[in-house]
Structures are given as structure tokens and as C-alpha cells.
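Using only what follows, build the 3D model:
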Amino acid sequence: MNLLAWNCQGLGVALTVRNLRDECSRKKPHLVFLMETKQKAKVVRKVRRKCGFHEDWIVNPVGKSAGLALWWSEGIIVNILFSSSNIIHTSVSSETFSTPSYITFIYAPTDEGDRMLC
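Here you go, the predicted model:
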């Protein structure tokens, strides 16, 4: 299973969307985790469709900052176990492996003191 994680720093710019679409086309990930989308679900879903993914889980940004998105391709089964502004905790399975894998996607400050505020 291939995974792409990217701090996109906003999906509102055409160049960012083009680069993301190119990366997805080249690497063919099964899952894409985006941090700092800075966009509401409607915009993120439009970009998801352009990149060829079928399903998503979106955490809307707070104001003009943050925002998370998890996209997955057909044949991947993702169950969201917990979600917050910094975390998406999942169980992931597919047709190729019957036992689910647990994956936690985290976007948090690098400074330990700042993480306590999340």
C-alpha cells in the first residue's frame, strides 16, 4: 500500500493543485493525507475528484489555518475511529489484506510545548 503525506500549505492555488495531481499520477498512492488544506470541504472534494480519489474524510480548517484531508482509492476500506483538528485515527483494510491496519495521521507543532495546546 502506497501513502502520500503532504503539508500542502493551502489547496487554493492552481499550482499546488497541479503539483498534487502530478504527484498522485506519478506515485499512484492508495491513501493521501493532506495537512494545512486551509479550505472547506467543498473545495477539498473538488481537488480530490481531480486527483482521481473516490472517498475522503475532511477536517475543516479553523478560520484560514489548518485543515486536514484523508483521501483513499477504490478498493481501500477506511474506518474513521477518531478525528480532531490535529488527528485522524483509522483502521484501513483492502481486498489484498484481510486484517485491518491501524494508521494514525497526525499534524502537530514540532515544539513539544506547543503540542500540549493541541
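
From now on I want contacts and neighbour counts done on CA atoms only, so please keep to that.
Noted.

the helices in this structure, which residues?
Secondary structure of the chain (DSSP state H): helices at 14-27, 41-51, 112-115.

Can you give me the buried ones in the longest one?
Of all the residues in helix 14-27, those buried under the rule 16 or more other CA atoms under 10 Å are 17, 20-21, 24.

what's in contact with it?
Residues outside helix 14-27 that contact it (CA atoms under 8 Å, 6 or more residues apart in numbering): 2, 4, 8, 10-11, 47, 50-51.

Can you flag the buried ones in the residues you listed?
The buried subset of the contacts of helix 14-27 (16+ other CA under 10 Å) comprises 4, 8, 10-11, 47, 51.

out of the residues you listed, which one sits closest to residue 64?
Nearest to residue 64 among those: residue 10, at 9.3 Å, using CA to CA.

Another sequence for comparison is provided below:
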Amino acid sequence: MDLLKLLIWNCRGAGNKTFKHNLVEILRSHKLEILIVMETKVAFSKMGNFFNRLGFTASTIVDPIGRVGGIWILWDTNHVNVRASSVGPQVIHATIHKEDYEEWVLAAVYASPNPLLRDNLWTKLEEVADNMEKPWLVAGDFNDYANQSERRSYSTNQCSTRPQKFLERINKCNLLDLGSSGPRMTWTNNRQGLANTMERLDRALRNED
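Predicted structure coming up:
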């Protein structure tokens, strides 16, 4: 049985030549069936033909507001069916169906840097968790880290309660971290020396099913 192959990519801009070149190279190696692109910085209308040529002929879209945010789910209809059930600026929920597989639910997350808006996101995720009866994958950029080892910074301005609150939210949703390989930190402010901060903001969580 073939595995379903998907990529969740916080690309920090989808309209440039580097993104397009890198995506083509990834597709040559991995034959993706589902692609989730976040922090796109451009409207999907400017990219639709490009994705169609790559075989991603169906999509569910939340465009960025200005150059902030954006979640695009694209898929190859020859191999998989994706049915969106709720669409918002911080999360898209969709049921994934592939022949010979049990249906499961994907939550593609791009959490706001605003703490109050993130609270709204987690309130909605907890509501979904209370009624979830299928395998559930919650993945993307959570704009939060789970412990101090997931943050490297010379700044003394660190909130010790922030990771604890994040873990409490994960636990309330009965989610487990799938772990990762490669670089531990997934985000940097790109500053040099003592001004540099790195954090693990991206992760994949799943329920028991």
C-alpha cells in the first residue's frame, strides 16, 4: 500500500522564483499528493496556473491579509480527495480520503502572533477535539514553543508561563507531538549576534487514533 505524501511548508513567500524552483525539485523527489503552503505573502489568484501545471488542480484557500498569513491546501485529485469542513485565517479543517485508507481529518494551522487571537484558535481546536471521532492530524506553525529548550535567545525578556500554557492547550485537545528530525529550531528572526532568536514554532500533533 502506497503512503500518502503531503508537505506542510511555511514558505515565507510563494510568489518568488526560489519558491517555485524549490517546489519543483521537491515534487521530482517526493511525488506529493497534498501540499499545504503558509505565509504565502501573495494572493492565490497569482499562482493558480503554476500549481495546476504541477498537477494540483483542486484547492481550499485562505489568502493573506496584505502580506500577513495565508493558508493554501492543494491536492492532486487523481490520488486523493480533500473536503474542507471549516476555513479560517488560523486553521483549515479538512477530511482526507484516499482509496484503501481510513478517512482522517487534517487541521492545517497558521497561528497568529497575537496571543488573544491564538486563544481563539485553541478554543476552536478544543471544541473540535471534544467531538472528534476520526484520526486527527493538527500541524503547521503554532507560533508557540513547548519548553525553554525550544527557544534560543540572549534576551532576558522570556515568559516562563508561555510554554506551560501551550502544553496545557495541547493536552486539553488530547494531542501528542509526533516529534521531528533535522534542525530543532524552525524559525529565526534573522538577526545577528546577541540579537538573534531561534524557536521551534512548527510541529505536527495527532490524536490517539
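
Drop the TM-score for these two in here.
After superposition, the two chains reach a TM-score of 0.86 (TM-score structural alignment, normalised by the length of the first structure), with 117 aligned residues with a CA RMSD of 2.0 Å.

hmm, back to that, got the helices of the first structure as JSON lines, with distance to residue 81 of the first structure columns?
Output for the helices of the first structure, formatted as JSON lines (distance: least, CA to CA, whole Å):
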{"stretch": "helix 14-27", "distance to residue 81 of the first structure": "25"}
{"stretch": "helix 41-51", "distance to residue 81 of the first structure": "19"}
{"stretch": "helix 112-115", "distance to residue 81 of the first structure": "21"}
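
Go through the ones you listed and name the closest to residue 97 of the first structure.
helix 14-27 (20.7 Å).

And the residue nearest the centre of the second structure?
In the second structure, the residue lying closest to the centroid (CA atoms, centre = their mean) is residue 140, at 2.1 Å.

Is it correct that that residue is in contact with residue 8?
Yes. Using CA atoms under 8 Å, residue 140 of the second structure makes contact with residue 8 at a distance of 6.6 Å.

Quick one, which of the helices of the first structure gets closest to residue 68 of the first structure.
Closest among those, using CA to CA: helix 41-51, at 9.4 Å.

Just name the closest of the buried residues of helix 14-27 of the first structure to residue 65 of the first structure, please.
Closest to residue 65 of the first structure, out of all of those and judged by CA to CA, is residue 17, at 17.6 Å.

now for the closest one: what does it line up with in the second structure?
Using TM-score structural alignment, the equivalent of residue 17 of the first structure in the second structure is residue 20.
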